[in-house]
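[1] Predicted model and sequence below, questions to follow.
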Amino acid sequence: MTVRVMLISPAMNAALRAARFEGDAPLDRSGRERARAAGGAVPEAGLTRSGPSERCRETAGALGLAARTEPALSGWDMGRWAGLTLEEVAAAEPAEVAAWLGDPSAAPHGGESLHGLIRRIGGWLDSLGGPAAPGAGVLAVAEAAVVRAAVVHGLRLSAEAFWRLDVAPLTLTELSGRSERWNVALGRPLTARTAG
């Protein structure tokens, strides 16, 4: 059965502004205000979910969603690099950063490899497109890396394509289809025209 999966990237916060590796922190005032303003543009869905990060949960709440936390939508586990910037890590561990950027199966930070992230998110995505697929679709607030991994999996792209996808805050990415066959509509801003 075909299912519509709508992924909203969370609003801005201080960690995102500083380009920190998945630094889990609350939304800043601007992010909270923008999420509240976008609440009327959120499409309807049969199931609403949120990644477990504070940023995702708070964005879901500001959008007016009663979203259940979905552990499978956890952000990319960056191990000991969590909370640091790429610049900080590159200065301290240049060889490890080069390995991480060049090999999708590498996890020099002690967390999750890119292949691992794509497999995890792909498994969640494919579990939605089976015979018990929700008719009205699934809407989830998920970290940008999760959205990128879903697109890579859905379109069967190489893992390297992950690095070429940009997901802006408070944008909607839609996947429609089923396990093994997905179509993608990328990164539309949450405005009145995305409703419905």
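    Perfect, thanks for sending it.
[2] CA only for contacts and neighbour counts going forward, please
    Will do.
[3] list the helices and strands the longest helix seen in the chain packs on?
    What stands out as the longest helix in the chain, according to DSSP state H, is helix 114-128. Contact here means 3 or more Cα pairs under 8 Å, 6 or more residues apart in numbering; DSSP states H and E; on that basis helix 114-128 packs against helix 144-154.
[4] could you redo the last one with a cut-off of 10 Å?
    Applying 3 or more Cα pairs under 10 Å, 6 or more residues apart in numbering; DSSP states H and E, we find helix 114-128 packed against strand 3-8, helix 144-154, strand 171-178, strand 181-189.
[5] Flag every buried residue along it.
    Residues 114, 115, 116, 117, 118, 120, 121, 122, 124, 125, 126, 128 are the ones in helix 114-128 that count as buried (16 or more other Cα atoms under 10 Å).
[6] What's the first helix or strand after it?
    strand 138-141 (DSSP states H and E).
[7] Now do that following strand: which elements does it pack against?
    With contacts taken as 3+ Cα pairs under 10 Å, 6+ apart, strand 138-141 sits against strand 3-8, strand 47-50, helix 54-62, strand 68-69, strand 171-178.
[8] any idea which helix or strand carries residue 22?
    Using DSSP H and E, no helix or strand contains residue 22.
[9] Counting neighbours, what do you get for it?
    Other residues within reach of residue 22, judged by other Cα atoms under 10 Å, total 22.
[10] so it makes contact with residue 146?
    No. The criterion here is Cα atoms under 10 Å, and residue 22 misses it with residue 146 at 11.1 Å.
[11] overlap in contacts of those two?
    Jointly contacting residue 22 and residue 146 under the rule Cα atoms under 10 Å, 6 or more residues apart in numbering are 75, 76.
[12] got another, please set it beside the one above:
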Amino acid sequence: MTSRVIFISPASSRALRQARFDDGDSIDDAGAARARAAAGSLPRAVRVVASPSVRCRETAAALGLRAEEAPGPAALDAGRWRGRTLDEVGAAEPEAVGRWLADTGSAPHGGESVQDVCARVGAWLDAAADTDGRTLAVVEPEVVRAAVVHALGLPTEAFWRLDVPPLTATELSGRAGRWNLRLGRVLDEREPDPDN
């Protein structure tokens, strides 16, 4: 049995452009238009899920997907930093930000550490491997990072070295505990899917 999980990052939003910890904002008009235009580029799936965030649910809807809300691939809980930019937090709490960026086990904001989100997303991905067929998951960029770290057995420090642009697809496919990675296809570039 081969499982495929295609992670789709949300369309652009004000918070994403400002490097702001999720504050529940909506995708912007340009992001929604790009998502609607990309709707036809997605392959069929046996399961479609979305992170609980507003921008992931709105992206899924703009892509024409009926997504089930899934807490396993939810965004990193940024605690009291929610809604603030990294620059704002860095100016107010430079030592805490430095600790958070240097130590993936640190959570000075009172939420989840990077290690915690990698473990949570990894457990969800391992469970998803039991699904025969394709899963589409519209998730926050940090969830894509955590999934890649887990699937490839990378150290959690690699989390900070992975960039996930808006409205791109990252595919993991595998069987028997081994994942292969296909990175960053832009959704509005239609290419034939041999499995479709």
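    Received the coordinates, thanks. Here the structure is a predicted model, which is why all the values come from computation and not from measurement.
[13] And the TM-score, once the two are fitted together?
    TM-score for the superposed chains, counting by TM-score structural alignment, normalised by the length of structure 1: 0.95, backed by 193 aligned residues with a Cα RMSD of 1.1 Å.
[14] one step back: which one of the helices and strands packed on strand 138-141 of structure 1 lies closest to residue 91 of structure 1?
    Closest to residue 91 of structure 1 of these, according to Cα to Cα: helix 54-62, at 27.3 Å.
[15] can you give me the angle that closest one makes with strand 3-8?
    Angle, helix 54-62 of structure 1 to strand 3-8, by axes from the mean of the first three to the mean of the last three Cα atoms, to 10 degrees: 110 degrees.
[16] List the buried residues of helix 54-62 of structure 1.
    For helix 54-62 of structure 1, the neighbour count (16+ other Cα under 10 Å) marks 54, 55, 56, 57, 58, 59, 60, 61, 62 as buried.
[17] Output those residues in a markdown table, with distance to residue 186 of structure 1 appended to each entry.
    Output for those, formatted as a markdown table (distance: Cα to Cα, whole Å):
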| residue | distance to residue 186 of structure 1 |
| --- | --- |
| 54 | 24 |
| 55 | 21 |
| 56 | 19 |
| 57 | 22 |
| 58 | 23 |
| 59 | 19 |
| 60 | 19 |
| 61 | 23 |
| 62 | 22 |
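[18] who's in contact with stretch 61-70 of structure 2?
    Residues contacting stretch 61-70 of structure 2 (Cα under 10 Å, 6+ apart): 11, 27, 31-42, 47-53, 55-60, 124, 136-139, 187.
[19] cutoff 7 Å now
    If you take Cα atoms under 7 Å, 6 or more residues apart in numbering as the criterion, stretch 61-70 of structure 2 is touched by 32, 35, 36, 38, 39, 48, 49, 50, 51, 52, 60.
[20] Per the alignment, the fourth one pairs with which residue of structure 1?
    In this case it means residue 38 of structure 2. Aligning on TM-score structural alignment places residue 38 of structure 2 opposite residue 38 in structure 1.
[21] is it true that its match touches residue 190?
    Yes. Taking Cα atoms under 7 Å as the definition, residue 38 of structure 1 is a contact partner of residue 190 at 5.8 Å.
[22] So if I had to pick from these two, which one is more boxed in?
    Higher neighbour count among residue 38 of structure 1 and residue 190: residue 190, with 22 against 19, using other Cα under 10 Å.
[23] ok, the more buried one - contacts?
    38, 41, 42, 170, 171, 172.
[24] Let's see that with 10 Å instead.
    Counting by Cα under 10 Å, 6+ apart, residue 190 of structure 1 makes contact with 8, 34-35, 37-43, 169-172.
[25] Trace residue 150 of structure 2 over to structure 1, please.
    Checking TM-score structural alignment: residue 150 of structure 2 goes with residue 153.
[26] residues touching the closest residue to that match other than its chain neighbours, list them.
    In this structure, residue 153 of structure 1 finds its nearest non-sequential neighbour in residue 122, 5.5 Å apart by Cα to Cα, 6 or more residues apart in numbering. By Cα under 10 Å, 6+ apart, residue 122 of structure 1 lies in contact with 116, 146, 149, 150, 151, 152, 153, 154, 156, 179, 180.
[27] Derive a PyMOL selection command for the buried subset of these.
    Only the buried entries of the contacts of residue 122 of structure 1 go into this PyMOL selection, using 16+ other Cα under 10 Å:
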select buried, resi 116+146+149+150+151+152+153+154+179
